[in-house]
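A.B. asks: no letters, just coordinates:
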């Protein structure tokens, strides 16, 4: 069988035949040294340089494994790591998979999002939530338009004046006036039999009570003057008894309806009674009085009411105040009482009871007066800033 030359063996990676002989000789030499070793382990002998460095390293490791050290000292390895190039790290860098990097970045992003949310909303709201629920906005509901009460009162008041005015000497005037406020083709007589005479002195529309289908009834108080018929002259007398008149208040409930954007009367009204007395008034708390201030300003109040009745209030009212004077024919009898309310400051209020003479009679009335302090370089004084009737 032909043998391969050195060049062929190197190309094919085959060992040299002489290497096997040298390897066997080294093994026999290692066994002899192991048998003659003392209890202390001597340093391994330096092996001659082998043709193959890997075979030398394997023989050394095998010799160390067969020799047992006498002391528990750590075995010293004769193998040294291969020398590294200058400036290189003693480890290798592995490329990280793209999925792992994406998951790590996603986790970091989620963590920072939680931190930002805690800063905005507050950590306390996470631990102790707010128990109060937000108020729900009420859903707007459609409401029916308000009933035209003002128009209903005006129509009912006009109708009441015409309805309660009649004169048997001129019945057509009443019929024509009622036709203007009634629906077309309505009965303008409205139940009147054509007799008697009656006038309306005053009309006062009142409450409007609504019903279905646009209907309502309006309460109207009417002051009427009834003229009684002249009495026939008695036998033996030349003149008849003159006619008498009587004034009285009566009430009417006038039916109306809203149609075609307006309010009209739907039919004949009903006469109702008038109350003979009003309800009981509640007990009102009287303001605490300031007697000292009332004495200081009594002359101011008296002077004002004299000017009030005399027609010139500009000189007794505070700068900027406007108090129209009373009409002519009113005479001041006097200020019966003046009571000032307790208080402090430059604006004070009080109550005055004043007696006037009007129409041949005297009448007592009540006023609320507002005073203000007016100061100048020389002195200061109180003047009337406003006045109105009643105690409210």
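C.D. replies: Happy to help now that I have it. Keep in mind it's a predicted model, so treat the numbers as computed, not measured.

A.B. asks: CA atoms for contacts and neighbours, from now on please.
C.D. replies: OK.

A.B. asks: what is the neighbour count of residue 243?
C.D. replies: Neighbourhood size, residue 243 [other C-alpha atoms under 10 Å]: 10.

A.B. asks: so it makes contact with residue 228?
C.D. replies: Yes - using C-alpha atoms under 8 Å, residue 243 is in contact with residue 228, at 5.5 Å.

A.B. asks: where's the closest residue in space to residue 316 that isn't next to it in sequence, which helix or strand?
C.D. replies: Excluding the flanking residues, the one nearest residue 316 by C-alpha to C-alpha, 6 or more residues apart in numbering is residue 304, at 5.7 Å. Assessed by DSSP states H and E, residue 304 sits inside helix 298-310.

A.B. asks: show me how far that helix is from its chain's centre.
C.D. replies: Averaging C-alpha coordinates over helix 298-310 and over its chain gives two centres that are 50 Å apart (C-alpha atoms, centre = their mean, to the nearest Å).

A.B. asks: what residues sit buried inside it?
C.D. replies: Using 16 or more other C-alpha atoms under 10 Å as the burial criterion, the residues of helix 298-310 that qualify are 298, 300, 301, 302, 304, 305, 306, 307, 308, 309, 310.

A.B. asks: structure two is appended below for comparative analysis:
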């Protein structure tokens, strides 16, 4: 078997340059003819050139195209950008956004409930006029250093306080609160009085609240009382006649049990309805309305007459009913009860 005198392919590939030719002497030294074939010089010149070019192309890789070089460059740049972003996040993490602080008025921290309680007692003592010693002792309960002259009272006449309530509290800052108290007074017990007077008058009481307690901060003063705000009368519900008739007996039983001191058995599961003390009163259902609606909850209105001793008091209520399923079907039970102050828009 003889070795082929030229490579398997002598075909020239366009676009790839041929390797530089070596001289005959170096070629003969590097590649001795071991097969005894004819020496290259005896062959045709064109055939020798073609054989040398084909043999060199078998061992050299094709040069990358322009598109391949561009893609490689883009890939390298993308990898570099991602690596730089990772390093920045590791060594310089994003700071957590901080919510903007809101400056609340100092008056929000004032203990208005404590101030109102002290002010009401102070207002009652301020207008309870009987004798100098009793007056001074009364105002000293809430005022650490009242004036020795009785806070403005000249010692004449007599007044009795029948009732009182807090009208409003006005916080000036975290420690100071002005409280307006309404006081009902009469001079009916004053034997020297030519005429009898009775009525409500306002007393403005300055109060200071400390860590220990609330105290009167200065001399009270008489003031007027604002007129109560006018409100619309309660609208009656549009009646669902079928549910109203079906639930009237259960509602009456609930009212009786509630007034007797325990309505748990007739209330919806989870309902929290406080009952009066046992034996204090009894009540009857005078009017019952269940409003129209959908679903398992309905609004209802009830008029109830309470009897305490020999006195009767009629009250109006708004209730929330819940449909509770049982083994024999379902029934409407009371979930919530409050005063009937809601009005339709």
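C.D. replies: Structure received. Quantities reported herein were computed from a predicted structural model and do not represent experimental measurements.

A.B. asks: re earlier: what lines up with the residue nearest to residue 316 of the first structure in the second structure?
C.D. replies: Matched by TM-score structural alignment, residue 304 of the first structure corresponds to residue 254 in the second structure.

A.B. asks: show me the contacts for that match.
C.D. replies: 263, 266, 267 (C-alpha atoms under 8 Å, 6 or more residues apart in numbering).

A.B. asks: now the second one: how far from residue 326 of the second structure?
C.D. replies: Pointing back at residue 266 of the second structure there. When distance is defined by C-alpha to C-alpha, to the nearest Å, residue 266 of the second structure is 13 Å away from residue 326 of the second structure.

A.B. asks: separation between residue 191 of the first structure and residue 164 of the first structure?
C.D. replies: With C-alpha to C-alpha as the criterion, residue 191 of the first structure and residue 164 of the first structure are 11 Å apart.

A.B. asks: between these two, point out the one with more neighbours.
C.D. replies: residue 164 (18 against 9).

A.B. asks: so what touches stretch 154-174 of the first structure?
C.D. replies: Residues from elsewhere that reach stretch 154-174 of the first structure, judged by C-alpha under 8 Å, 6+ apart: 177-178, 181, 188, 190, 194-200, 203-205, 218, 220, 222, 224, 252, 254, 256, 263-265.

A.B. asks: hmm, which of the residues you listed are the buried ones?
C.D. replies: Among these, the ones that count as buried by 16+ other C-alpha under 10 Å are 178, 181, 188, 197-200, 203-205, 218, 220, 222, 224, 252, 254, 256, 263-265.

A.B. asks: follow-up on the earlier one: who touches the helix or strand following the helix holding residue 304 of the first structure?
C.D. replies: As assigned by DSSP H and E, the chain's next helix or strand after helix 298-310 of the first structure is strand 331-340. The contact list for strand 331-340 of the first structure (C-alpha under 8 Å, 6+ apart) reads 289-291, 293-294, 298, 301-302, 305-306, 309, 348-358, 362.

A.B. asks: do you know how far residue 99 of the first structure is from residue 108 of the first structure?
C.D. replies: 14 Å.

A.B. asks: these two: which is more packed in?
C.D. replies: Higher neighbour count among residue 99 of the first structure and residue 108: residue 108, with 11 against 8, using other C-alpha under 10 Å.

A.B. asks: pull the distance from whatever helix or strand that one lives in to the chain's centre.
C.D. replies: For residue 108 of the first structure, the enclosing helix or strand under DSSP H and E is helix 98-121. Centroid displacement of helix 98-121 of the first structure relative to its chain, using C-alpha atoms, centre = their mean, is 40 Å.

A.B. asks: just stretch 314-324 of the second structure next, same as before
C.D. replies: 29 Å.

A.B. asks: mean deviation, it versus the first structure?
C.D. replies: Compared with the first structure after fitting, stretch 314-324 of the second structure deviates on average by 2.5 Å (mean C-alpha distance after the TM-score superposition for the first structure).

A.B. asks: circling back to that earlier point, okay if I get the buried residues of helix 298-310 of the first structure as JSON lines plus distance to residue 116 of the first structure?
C.D. replies: JSON lines is the format used below for the buried residues of helix 298-310 of the first structure (distance: C-alpha to C-alpha, whole Å):
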{"residue": "298", "distance to residue 116 of the first structure": "75"}
{"residue": "300", "distance to residue 116 of the first structure": "74"}
{"residue": "301", "distance to residue 116 of the first structure": "73"}
{"residue": "302", "distance to residue 116 of the first structure": "77"}
{"residue": "304", "distance to residue 116 of the first structure": "75"}
{"residue": "305", "distance to residue 116 of the first structure": "76"}
{"residue": "306", "distance to residue 116 of the first structure": "80"}
{"residue": "307", "distance to residue 116 of the first structure": "78"}
{"residue": "308", "distance to residue 116 of the first structure": "76"}
{"residue": "309", "distance to residue 116 of the first structure": "79"}
{"residue": "310", "distance to residue 116 of the first structure": "81"}
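
A.B. asks: pull the most distant pair out of those.
C.D. replies: Using C-alpha to C-alpha, the pair of the buried residues of helix 298-310 of the first structure lying farthest apart is 298 and 310, separated by 18.6 Å.

A.B. asks: quick one: whatever residue of the second structure lines up with residue 175 of the first structure from residue 125 of the second structure, how far?
C.D. replies: The alignment partner of residue 175 of the first structure in the second structure, by TM-score structural alignment, is residue 136. Distance of residue 136 of the second structure to residue 125 of the second structure, computed by C-alpha to C-alpha: 9 Å.

A.B. asks: then residue 140 of the second structure?
C.D. replies: Distance, residue 140 of the second structure to residue 125 of the second structure, using C-alpha to C-alpha: 9 Å.

A.B. asks: tell me which of those two has more neighbours.
C.D. replies: Between residue 140 of the second structure and residue 125, counting by other C-alpha under 10 Å, residue 125 is the more crowded of the two (21 against 16).

A.B. asks: that one -> the first structure?
C.D. replies: By TM-score structural alignment, residue 125 of the second structure lines up with residue 162.

A.B. asks: now do the buried residues in the helix or strand hosting its match.
C.D. replies: If you go by DSSP H and E, residue 162 of the first structure is part of helix 149-163. Neighbour-count burial for helix 149-163 of the first structure, counted by 16+ other C-alpha under 10 Å, picks out 149, 152, 153, 155, 156, 157, 158, 159, 160, 161, 162, 163.

A.B. asks: still on that earlier bit, among the buried ones among the contacts of stretch 154-174 of the first structure, which lie within helices?
C.D. replies: By the criterion of DSSP state H, membership of these in helices covers residue 178.

A.B. asks: among the buried ones among the contacts of stretch 154-174 of the first structure, which are in strands?
C.D. replies: 197-200, 203-205, 218, 220, 222, 224, 252, 254, 256, 263-265 (DSSP state E).
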